[in-house]
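Chemist: coords below, sequence missing:
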C-alpha cells in the first residue's frame, strides 16, 4: 500500500510538471510568435546555425590557444565568441519555433520523431566532442604535473564548455537547418 502511494504521488508530480511545461511553452510561443519573421525561412535560419557554429568553434579555439599560454588572446577570442553566440542562439531558438525543447503534447508525430533524432545526434556530439578536452586535462596533469594549473584548467574548461554547448545546441541547430520553410500565412 505504501508503494502505491509513492508511485501515485510521483506520477502526479510528473504530470503536474508536464502541465507546467506546456503552459510555460504556450506563453513563450505566444510571446515570440510575431518576432523575427524575416529569419524564419530556412535560408536565414541556416545563417543563424552557421553563426552559432562559428561562435562555438571560436570558444573551443580559445581553449586551445589558452593551452599554448597566449596571454590575452584566448580571453579576447572567448569573449567575442560568447558575444556572437548569445544573440545568434537566441534568434535561432525563436526563428525555429522552439521545436527542440517543446513538450511532446505540442508536437505532431513527425515533429517528435525529428526532435528525438536531433536530440540523439546532440547526445552523440556531446560525448565525442567532450573527449578531447577531457583527455587534454587528464594527460596534461599526468604527463606534466608541473604545468600551470590555472592555464590547464582554463584551457580544458573552455574546450569542454564548447563541447557541452555544441551538444546542447545541436538539436535546435539541426531542426533549424533541416526544417522546411514555414507555410505562408493567409
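Modeler: Thanks, I have the structure now. Quantities reported herein were computed from a predicted structural model and do not represent experimental measurements.
Chemist: For the rest of this, base every contact and every neighbour count on C-alpha atoms.
Modeler: Noted.
Chemist: Let me see the contact set for residue 172.
Modeler: Residue 172 sits next to 92, 93, 96, 98, 99, 100, 118 when contact means CA atoms under 8 Å, 6 or more residues apart in numbering.
Chemist: try it against this one:
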C-alpha cells in the first residue's frame, strides 16, 4: 500500500512539474511550431545522428581526428533537441495525467516505435563489440571507444525517437490553440 502511495505521489509531482514547465515554454519559438518547421528539426537531428554514427565508424577504423568531430555534432544536437522538445510541447515524454486520451495513444505508439528502433539498432554495436572482441582478443582500444560511441548514438536515437515521430506526424495547432 505504501509503494502505491509513493508512486502516485511521484506521478502527481511529475505532472505538476510538467504542467508548470509547459506554461513557462508554451509561447516560446512560435514560428517553429508548424509541422514544416518541426520536420526541419527532425531532419537536423537525423543528420546529427548520422554524423555521430559516422564518427563511431571512423573511430573503429582508428582515424585519429574522428573523435574531434563528435564535439560539433553534440553542439548541434543539444539546441536542436531542446527546440524540438519545446515546439512539440514535450508530448513524447509527458506524464499520462497531462494528456488527453488521443495524446496518450499517440505518445504510447511513438514510444513503442522508439523502443523497437532502439532494440533493433542496438544490435549493430552489440554485434560489433562481440565479434570484434573475439577477433582481436579484446585488445583493440579503438574498438572499445567506437563501440561506446555507437552505443551512445543508438541510445540517443531511441530516446529521441518518440518526440521526433510526434514532431513529424502531428498536425499544426488550430489557431484557437496558439
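Modeler: Right, received. Where do you want to start? Everything numeric here is computed off the predicted structure, so don't read it as measured data.
Chemist: care to give me the TM-score?
Modeler: The TM-score (TM-score structural alignment, normalised by the length of the second structure) is 0.96; 177 aligned residues with a CA RMSD of 1.1 Å.
Chemist: that older thread, looking at the second structure now, which of the contacts of residue 172 of the first structure still hold up?
Modeler: Checking these against the second structure (both residues aligned by TM-score structural alignment, their matches' CA atoms under 8 Å), the contacts still present are 92, 93, 96, 98, 99, 100, 118.
Chemist: looking at these, which has the most residues close by?
Modeler: residue 92 (28 neighbours; other CA atoms under 10 Å).
Chemist: That one pairs with which position in the second structure?
Modeler: With TM-score structural alignment as the criterion, residue 92 of the first structure lines up with residue 84 in the second structure.
Chemist: Alignment lookup: residue 128 of the second structure to the first structure.
Modeler: So residue 128 of the second structure corresponds to residue 136, using TM-score structural alignment.
Chemist: Residue 49 of the second structure too?
Modeler: Counting by TM-score structural alignment, residue 49 of the second structure lines up with residue 56 in the first structure.
Chemist: residues in contact with the most centrally placed residue in the second structure?
Modeler: For the second structure, residue 160 is the residue whose C-alpha lies nearest the centre (CA atoms, centre = their mean; 1.4 Å). Residue 160 of the second structure sits next to 81, 114 when contact means CA under 8 Å, 6+ apart.
Chemist: Distance check, it against residue 91 of the second structure.
Modeler: 12 Å (CA to CA, to the nearest Å).
Chemist: What's the match for the residue nearest to the centre of the second structure in the first structure?
Modeler: That one, residue 160 of the second structure, aligns with residue 169 by TM-score structural alignment.
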